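# Sequence plus predicted model, see below.
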Amino acid sequence: MKKLFTNLTFWVLTAITLGVLLGHFAPQIALQKIMEEPFKMKLLGNEVSVGNTISEFLSGIFISVVKQFINPIIFLTITLGIVSMGNLKKVGKVGGKALLYFEIVTTLALLVGIIVANVIRPGDGVVTDSIKGGDISKYTKSAETFSWLKFFMDNLTLQVLLFSIILGILLSNYERRHVIVAFFQKISRYVFKGLHWVMKFAPVGAFGGMAFTISKYGIQTLLPLAKLMGTVYVTMGIFVFGILTLILNYYKISLWRFLKYIREELLIVLGTSSSEAGLPSLMEKLEKMGCAKSVVGLVVPAGYSFNLDGTTIYLSMSVIFLAQVFNVSLSLAQIMTIIGILMVTSKGAAGVTGSGFIVLASTLTAIKVIPVEGLALLLGVDRFMSEARAITNFIGNGVATIWIANNEKEFDREAMEKAFNLKA
């Protein structure tokens, strides 16, 4: 019993359950305003807003603090990794292999989403007049102004990734690099120690996130689009337990054991609807289970921007769903065009505010056969689908790192067995 009460997984799961109950039975408490304007604070020079209701505040504070660890951990992990690698050719090889992997797997995710949406046809019979829409102007406007330069300038993670690679290469050729490496290693220990303390508050963040979602949107919001919701979750399941299982089986690694190993992070991502909330811990656990520091440092940050399997599935299914709602019969050529456009536009999803809708708006605008106004149908249930997107993205990046580490012979199977057995 004592072990149960000191288990973070137990507390996060309990917090999610309590959040659902509070949001459903006492939404007025969860949405109680604690201030007139959303609370804003500055962390590491960045101003972040964490909402003005009780539930938003609890979730927002936790996610915002965890986010502050992402870039320092990426910087330290990748810089130390490249210095230890000491080979520019190898850095380029791992990076190139990661990008090729991302493109292949996200294309598979696109195809899975389109096939399942065409088989189940969740958009058939949806009456658009009966569903209350929302304002989509901010998404269509952002889609019109999207550019890859803006994507890079707005994406601090990519900037840190590039800077860390350059610094790591420069340090590799520095004679007294061992002094700087020792300094960075010392900082790294303190950063991870701080992260461990913050993660103790994960149940608070998960409670607030789930209470906010249920209280604001209500379970009744799901009923008109329940078929779409179910189809999205089924498709994510097919992708994770089908394609990702096969990818890990190539190196005789059990996906199920890996999921058990990262179960605490998965619950945190579920409760907060944010893959960022578990990203620093994922990087640490991947190292502990045998992935080389250099591979983790390169693949996870790049995957966070370019390997969004869950988001890709959601985008492809949403396009087909809206086509079915508006009785737009898509030819094979048009479906191939959608796949081609999404292969490009989905890669910008992580660096833009309101990412999914902005990318979706830009895709609908490009194909010019499905009304962009259909986005309003998805606003009410998007928050409920964000959990599936975040978890699938999260698992996908973990699997990508393990596969590439094995492919590069930078994986310690003994460390994996030790880590898996400790978390069993």
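Structure received.

# C-alpha from now on. contacts and neighbour counts both.
Noted.

# what about L246, distance to L58?
In this structure, L246 and L58 are separated by 38 Å, where distance is defined by C-alpha to C-alpha, to the nearest Å.

# Comparing the two, which shows the higher neighbour count?
Between L246 and L58, L58 has the larger neighbour count (other C-alpha atoms under 10 Å), namely 23 against 16.

# also this one, for the comparison:
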Amino acid sequence: MEIQTDTQSEHSKKPQKFYQVLYVQVIAAIVLGILLGHFYPDVGTSLKPLGDAFIKLVKMIIAPVIFLTVVTGISGMTHMTSVGRVAGKAMLYFLTFSTLALIVGMTVANLVQPGKGLNIDPATLKTDKITEYAEKAHDASIVDFLMNILPTTLASPLTSGDILQVLFVAVLFGLSLASIGEKGKPIIDFLNHLTAPIFHLVGMLMKFAPIGAFGAMAFTIGKYGIDSIGNLFMLILTFYFTALLFVLVILGAVARYNGFSIIDLIRYIKDELWLVLGTSSSEAALPSLMRKMEKAGCEKSVVGLVVPTGYSFNLDGTNIYMTMAALFIAQACNIDLNLQDQILLLLVAMISSKGAAGVTGAGFITLAATLSVVPAVPVAGMALILGIDRFMSECRALTNFVGNACATIVVARWDNALNKEQLDRTLKKHQSIPQD
């Protein structure tokens, strides 16, 4: 099982049985969840706690994983300027590819026009359900977002679970440990030893992944039903196609330029991708992604900075969704957006996507924030896609996840913090079905 700890994999050389492989278990759980939710929707809906419980279990361990990875990584750096350099390169990467994702979403939406022909009158749309998202979007200013990075106390991020607050405290604590030299060595040794049981716990929790995926998928299909896709199927299909195009072409090109294959990377993290698909939450696979990026040859300090930050700032899938959904609403309501309107939409989306970063339901919230500033497209039009948003969230999460894995390797290479031989060996090893 790839997500299990290193100790387990080292001590267990015999090949796994087919049914023991994690991604096989998760696939089976997803299929069973879909069937149960479709044929017994009431039973499927009642299984929501299974998915919620698994995600809560994983979120329980996210803060310690990030804290330990970042602190032990930074405290081992010989030059403190390395932290700022890595962070700067990561933000440059995030800004570049987030913008590309927005442009790709807008381009495909203009070419395919998935909303054309629906002829919806915005006045007939019910806006009650949209109010909650609009209020959150109103509060999600960039200033508020930056202020929320600052924790109440030094320990509060470890209990609240806010990823950026944990990252902020971990960076400061890591820098402090590195600055005091030999006095900090006992603490660094203790934290390094603590890392082993924490990641072993991650492996233990991942055994419950199939149960979580089963419950989450049964709930989704049971509550929303496959029939709810209806005439919005074209939008879903276009979105999934665009996300795949972005991953294979754009991320594929940057991966090839940096000496690895995006297909090999996807194979390497396939366990996590199936988990993300089953739970609609990329956070469910965050701890194991950090571990795998280290095993692939990325230095711990880079992994600790890039992966958690990317979960808030490198949302390629969410950005594709934003521009595509906005244009879909305009097309469905027969609103003709000229080039100037679309450029304004793009610019506003670039800003709003950073303001609501890290907020639960960020995809819908950032869309609400964008439409509230662009008067040409009615916010009420979000009611059109509210019913199918759950079916699109999986694709958003998958694209975001692959984007962050790719970003980690690229930034590590830019900063000479990548063991290229180890990366090649690790990715090639996973071109076939794993037997570790």
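Sure, I can see it. No experiment lies behind these values; they were computed from the predicted model shown.

# Which residue, other than its chain neighbours, is closest to the aligned partner of R257 of structure 1 in structure 2?
Under the alignment defined by TM-score structural alignment, R257 of structure 1 is paired with D264 of structure 2. If you skip the residues right next to it in sequence, D264 of structure 2 has L427 as its closest partner in space, 5.7 Å away by C-alpha to C-alpha, 6 or more residues apart in numbering.

# Could you grab the helix/strand/coil label for the one you found?
helix (DSSP: H, G, I helix; E, B strand; the rest coil).

# What count of nearby residues applies to the match of R257 of structure 1?
Neighbour count of D264 of structure 2, defined by other C-alpha under 10 Å: 18.

# Same check on the one 3 residues further on?
Residues contacting R267 of structure 2 under the criterion other C-alpha under 10 Å number 20.

# helices or strands up against the host helix or strand of it?
Mapping R267 of structure 2 onto the secondary structure by DSSP states H and E places it in helix 262-268. The criterion is 3 or more C-alpha pairs under 8 Å, 6 or more residues apart in numbering; DSSP states H and E, and the helices and strands that helix 262-268 of structure 2 contacts are helix 252-257, helix 389-414, helix 420-429.

# average distance between the second one and structure 1?
For helix 389-414 of structure 2, the mean distance to aligned residues of structure 1 following superposition is 0.4 Å (mean C-alpha distance after the TM-score superposition for structure 1).

# who are the neighbours of that helix, in terms of helices and strands?
With 3+ C-alpha pairs under 8 Å, 6+ apart as the test, helix 389-414 of structure 2 has helix 81-112, helix 233-245, helix 262-268, helix 270-279, helix 286-295, helix 300-313, helix 316-332 packed against it.

# Could you do the last one as well?
Other elements packing on helix 420-429 of structure 2 under the criterion 3+ C-alpha pairs under 8 Å, 6+ apart are helix 262-268.

# Same question for the helix it packs on: list its buried residues.
Within helix 262-268 of structure 2, the residues that count as buried by 16 or more other C-alpha atoms under 10 Å are I262, D264, L265, I266, R267, Y268.

# Give me the contacts around that helix.
Under the criterion C-alpha atoms under 8 Å, 6 or more residues apart in numbering, residues 247-248, 251-252, 255-256, 402, 405-406, 427-428, 430-431 lie in contact with helix 262-268 of structure 2.

# again with stretch 284-304 of structure 1
For stretch 284-304 of structure 1, the external contacting residues (C-alpha under 8 Å, 6+ apart) are 74-75, 77-82, 84-85, 94-95, 98, 102, 157-158, 161, 262, 283, 350, 393, 397-398, 400-402, 404-406, 410-420.
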